[in-house]
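> Whatever this is, show me its structure:
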Amino acid sequence: MNYLAHAFLSGDNTKVQLGGLLGDFQKGPLPQLPLTDTSRHSAFLQQPDIHFGIEHHRAIDAYSDSLESFRECAALFDKRFRRVAPIVVDICFDHYLAKQWSQHHMQTLSEFANGLYLTMARCPDAPSGFVRFRERSRSADLFNLYQDTETIAVALERVAQRFSRPHLMDGAYDNWLSRYEDMEAGFERCFAEIKHFAGNRLADEGYPTSNWRL
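The predicted structure follows:
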């Protein structure tokens, strides 16, 4: 899952949402709470809701990778994209979620996105990568722009720049567009499973999902 999906799948609690977004920037094992030595860990890791949000992010990633419906989406790409297809699927899923947003959430996408930008601004002791993402996403209104396929092209280019062999991503965007409808159908199957999984985890910990459309 990518940024918008992780924020959505974190439910209504804004600190859990923040943890859901931080999951892509906080690497390594998480310390157990309560912390015995707070000086060794970032301030955001000391907040139980944010801490759970990062754990929740990782659990969702592991679950989605295990799904046959996710693997079927990755298999829609030509064989030359075998290594990068799961990454591309994650990013494309944010497009489909944004496109179908009103089917999943009570708030408009603009309302949800504006709330996320405010939440991200309140992150204590934020990692440098998160700060760059926060500023870029807010200035470009990234979460709203996921509705446009061109935003996915830009996102894939950014990801390719981080690869030691960026050419592996060449043509992936066009390949996705050629299978657009098939991928959308795959998204609907896969996201329904992930949404159910995430909702159960949140409910078990007492976190609300009252804004979700079920």
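
> from here on, contacts and neighbour counts on C-alpha atoms
OK.

> after the helix or strand residue 54 falls within comes which helix or strand?
Using DSSP states H and E, residue 54 sits within helix 48-66. Per DSSP H and E, the first helix or strand lying C-terminal to helix 48-66 is helix 68-74.

> In contact with residue 171, which residues?
If you count contacts by Cα atoms under 8 Å, 6 or more residues apart in numbering, residue 171 has none.

> one more, for comparison:
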Amino acid sequence: MNYLAHLFLASEEPDERLGSLIADFTRGRLQTLAKDYPPGVMWGIALHRQVDRFTDDNPWVVQSRLRIAAPYRRYSGIILDILYDHFLSSYWSEFSGQDRQSFIQDIYRLLDRRRNDLPARLRALAPRMQREDWLGSYAEFEVIGQVYQRMSQRMRQPNRLAGAMEEVRRHYPELAQDFRQFFPELIVFVQQQERRNRP
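Here you go, the predicted model:
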């Protein structure tokens, strides 16, 4: 799951939304991180990690990975993370009654308000995220290819990620269907975590 999906799955509580995003910019044990962040942020970080584990093991996601040809499969986690934000944007009304652009603008305002609470790397990245509308732009299919290209250039080792868009085009309907089966299961999982494990 990428930024938009994690934010979507978090509750509307600002600390928890922040935590769902901060999780990608933190490492280490939750007990250690709890020294630096309040309980709401920590819940968002913990939920983000649970969502990632559930996603990695979900049969629909495994099936999506297997659709991707062998030369690209080692990057399938990255490919699907980005693509699933695109699918969430595409099928937003199936999962939410809130206007997608309103949701995204709420997130950008939250990042502005809580700028000083963000880890340094996210604090530095947030203005670019807003300027280039990372949360909204993935709705455009061609933007996905541009993201793969940029990520390919940032990797240290030679890689074939930039060519992954051909695989996505080839299997787009099947990958979209996998997502539409998977995401409701993920929503139920998050609801269960909220009921069982919320502090």
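
> Got a TM-score for the two of them?
Between these two chains, after superposing, the TM-score reads 0.91 (TM-score structural alignment, normalised by the length of structure 2); 198 aligned residues with a Cα RMSD of 1.9 Å.

> hmm, back to that, can you give the distance of the helix holding residue 54 of structure 1 from its chain's centre?
Averaging C-alpha positions (Cα atoms, centre = their mean, to the nearest Å) puts helix 48-66 of structure 1 10 Å from its chain's average.

> if I line the two up, what does residue 111 of structure 2 land on in structure 1?
Applying TM-score structural alignment, one finds that residue 111 of structure 2 aligns to residue 120 in structure 1.

> helix or strand right after the one helix or strand that match maps to?
Residue 120 of structure 1 belongs to helix 109-121 when elements are defined using DSSP H and E. Using DSSP H and E, the next helix or strand after helix 109-121 of structure 1 towards the C-terminus is helix 128-140.

> how about that following helix, aligned to which bit of structure 2?
Taking TM-score structural alignment, helix 128-140 of structure 1 hits residues 120-132 over in structure 2.

> Tell me which residues are up against that stretch.
By Cα under 8 Å, 6+ apart, stretch 120-132 of structure 2 touches 22, 25, 108, 111, 115-116, 135.

> count of residues packed around the match of residue 111 of structure 2?
The tally of other residues near residue 120 of structure 1 (other Cα atoms under 10 Å) stands at 23.

> Surely it touches residue 18?
Yes: the pair residue 120 of structure 1 and residue 18 passes the contact test of Cα atoms under 8 Å, sitting 6.3 Å apart.

> from memory residue 89 of structure 1 sits against residue 72, does it?
No: look at residue 89 of structure 1 against residue 72 with Cα under 8 Å: they stay out of range, at 10.2 Å.

> the more surrounded of those two?
Ranked by neighbour count (other Cα under 10 Å), residue 89 of structure 1 and residue 72 place residue 89 first, with 23 against 14.

> Burial check on residue 143 of structure 1, number of neighbours?
Neighbour tally, residue 143 of structure 1, other Cα under 10 Å: 22.

> State the three-state secondary structure for residue 35 of structure 1.
coil (DSSP: H, G, I helix; E, B strand; the rest coil).

> Residue 168 of structure 2 maps to what in structure 1?
Residue 168 of structure 2 maps onto residue 176 in structure 1, by TM-score structural alignment.

> Report the buried residues of whichever strand or helix holds that match.
Under the criterion of DSSP H and E, residue 176 of structure 1 resides in helix 172-178. Across helix 172-178 of structure 1, burial judged by 16 or more other Cα atoms under 10 Å covers 172-173, 176.

> For those, give me CSV that also has distance to residue 195 of structure 1.
Conversion of the buried residues of helix 172-178 of structure 1 to CSV gives the following (distance: Cα to Cα, whole Å):
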residue, distance to residue 195 of structure 1
172, 26
173, 26
176, 23
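
> Just give me the closest of the residues you listed to residue 155 of structure 1.
Nearest to residue 155 of structure 1 among those is residue 173, at 9.9 Å by Cα to Cα.

> Leaving out the residues flanking it, which one is nearest to the closest one?
Excluding the flanking residues, the one nearest residue 173 of structure 1 by Cα to Cα, 6 or more residues apart in numbering is residue 153, at 6.0 Å.
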